[in-house]
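*Asks:* Have a look at this prediction, sequence included:
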Amino acid sequence: MPKRFYTSIPTNYPACEHKDCPMAAICLHQTVYTTMLENEEYIHLINPHRCSKNETCSYYRDNKPITYTRGFTNFQKQMFPEQYQRFMSILIETFGRNPYFERRRGETALSPKEQDIVLRALKRAGVTKELKFDNYEENLNWYD
């Protein structure tokens, strides 16, 4: 578990009390339950009757960190102006104007799903070479 785990639990993150679940050791919802019991006044629980207590549980979240990216300011320098305009238009249509610029500057970390959206927008804009994001970081995937 990363060192930042205990300080990075999102506010009101739902916990699971099923420590007997075969997925409990690697599920974020169950892992936070123990921490929250020790540190929190109130705990938001997932309804125990809604958990399937196996690998098909819809609440299961793997506790392994995944790669998030931040920023893609260098993309513009490596694209033709028409490509960049198309790329930017696609992403503004997807995320909205301000959220697009927050993601571009690196203020918002991009999940693997959002990275895929950005990479597909590059292809739709006609970019054929592989472009790299500004920064890469390992984080826990709390919600996806």
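*Replies:* Ah, there it is. Numbering: from 1, shown residues only.

*Asks:* can we go C-alpha only for contacts and neighbour counts from here?
*Replies:* OK.

*Asks:* doesn't Asn12 make contact with Val32?
*Replies:* No - counting by C-alpha atoms under 8 Å, Val32 does not reach Asn12; the two are 11.0 Å apart.

*Asks:* Looking at these two, which one has more neighbours?
*Replies:* Val32 (19 against 10; other C-alpha atoms under 10 Å).

*Asks:* this is the comparison structure:
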Amino acid sequence: MKEEPDSLSVPYNFARCFNAQCPQAPKCLRHIATQLDTADNLYITIINPARYPADGNQCECFKTAVKVHVAWGLKRLLDRIPYEDAVSIRIQMVGHYGKTGYYRFYRGERGLMPKDQAYIRQLFRNKGIKEEPTYQRYTEEYIW
């Protein structure tokens, strides 16, 4: 699966902020999103400029720009563990995420956020498997 630039991952309806004078702009995901936009977007959602706070420090729309470590693909996840444990872990993941959700993770269509990775790690620990789960690839993504 190919790497996608950050501009493709900005949700269509994510509100952008064009207040470049705001002291929090370099740390605000809404302002960073304006820099990731391309001409491909005919319409975008923006924060109403009339709502910009005077000092910029108490902005109700501020969203911290933090990237998280996202894992992709489960195809090889269960290859190196005992068959019985692999079957049990797979059943638990399908029960937790649903069949559709599980297969989206499996095929790498959807990334596993840190909480999902922790859940899978715990499934391994519950079976006595000390080896860390490994995924097909990893990326650093913003939490929109």
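*Replies:* Thanks, I have the structure now. The structure presented is a predicted model; accordingly, all values stated were derived computationally and were not measured.

*Asks:* And the TM-score between them?
*Replies:* The TM-score (TM-score structural alignment, normalised by the length of structure 1) is 0.70; 138 aligned residues with a C-alpha RMSD of 3.4 Å.

*Asks:* So which residues make contact with the helix ranked longest in structure 2?
*Replies:* Assignment by DSSP state H gives helix 83-106 as the longest helix of structure 2. Contact partners of helix 83-106 of structure 2, identified using C-alpha atoms under 8 Å, 6 or more residues apart in numbering, comprise 72-75, 78-79, 110-112, 120, 123-124, 127.

*Asks:* go on, stretch 105-118 of structure 1?
*Replies:* Applying C-alpha under 8 Å, 6+ apart, the external contacts of stretch 105-118 of structure 1 come out as 67-73, 91, 102-103, 134, 141.

*Asks:* Return the member of these nearest to Ala24 of structure 1.
*Replies:* If you rank the contacts of stretch 105-118 of structure 1 by distance to Ala24 of structure 1 using C-alpha to C-alpha, Asn141 comes first, at 16.0 Å.

*Asks:* For the residue opposite that closest one in structure 2 once aligned, list the residues it contacts.
*Replies:* Structural alignment (TM-score structural alignment) places Asn141 of structure 1 against Tyr142 in structure 2. Counting by C-alpha under 8 Å, 6+ apart, Tyr142 of structure 2 makes contact with 65-68.

*Asks:* Same question for Ala15 of structure 2.
*Replies:* 30, 44-47.

*Asks:* ok, now how distant is it from His31 of structure 2?
*Replies:* In this structure, Ala15 of structure 2 and His31 of structure 2 are 9 Å apart, going by C-alpha to C-alpha, to the nearest Å.

*Asks:* what does Ala39 of structure 2 give?
*Replies:* 17 Å.

*Asks:* and if you look at Asp6 of structure 2?
*Replies:* 14 Å.

*Asks:* same thing with Arg121 of structure 2?
*Replies:* In terms of C-alpha to C-alpha, Arg121 of structure 2 sits 35 Å off from His31 of structure 2.

*Asks:* again with Met113 of structure 2
*Replies:* 23 Å.

*Asks:* the more surrounded of these two?
*Replies:* His31 (24 against 16).

*Asks:* and that one, what helix or strand is that in?
*Replies:* Per DSSP states H and E: His31 of structure 2 is located in helix 29-36.

*Asks:* what's the average distance of that helix to structure 1?
*Replies:* Helix 29-36 of structure 2, aligned to structure 1 and superposed, deviates on average by 3.0 Å (mean C-alpha distance after the TM-score superposition for structure 1).

*Asks:* quick one: contacts of that helix?
*Replies:* 6-7, 10, 14-20, 25-26, 62-65, 144.

*Asks:* now the helices: where do they sit in structure 1?
*Replies:* Counting by DSSP H, the helices of structure 1 are 28-39, 81-95, 97-105, 112-124.

*Asks:* Output these in JSON lines, with distance to Asn54 of structure 1 appended to each entry.
*Replies:* Below are the helices of structure 1 laid out as JSON lines (distance: least, C-alpha to C-alpha, whole Å):
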{"stretch": "helix 28-39", "distance to Asn54 of structure 1": "13"}
{"stretch": "helix 81-95", "distance to Asn54 of structure 1": "34"}
{"stretch": "helix 97-105", "distance to Asn54 of structure 1": "35"}
{"stretch": "helix 112-124", "distance to Asn54 of structure 1": "24"}
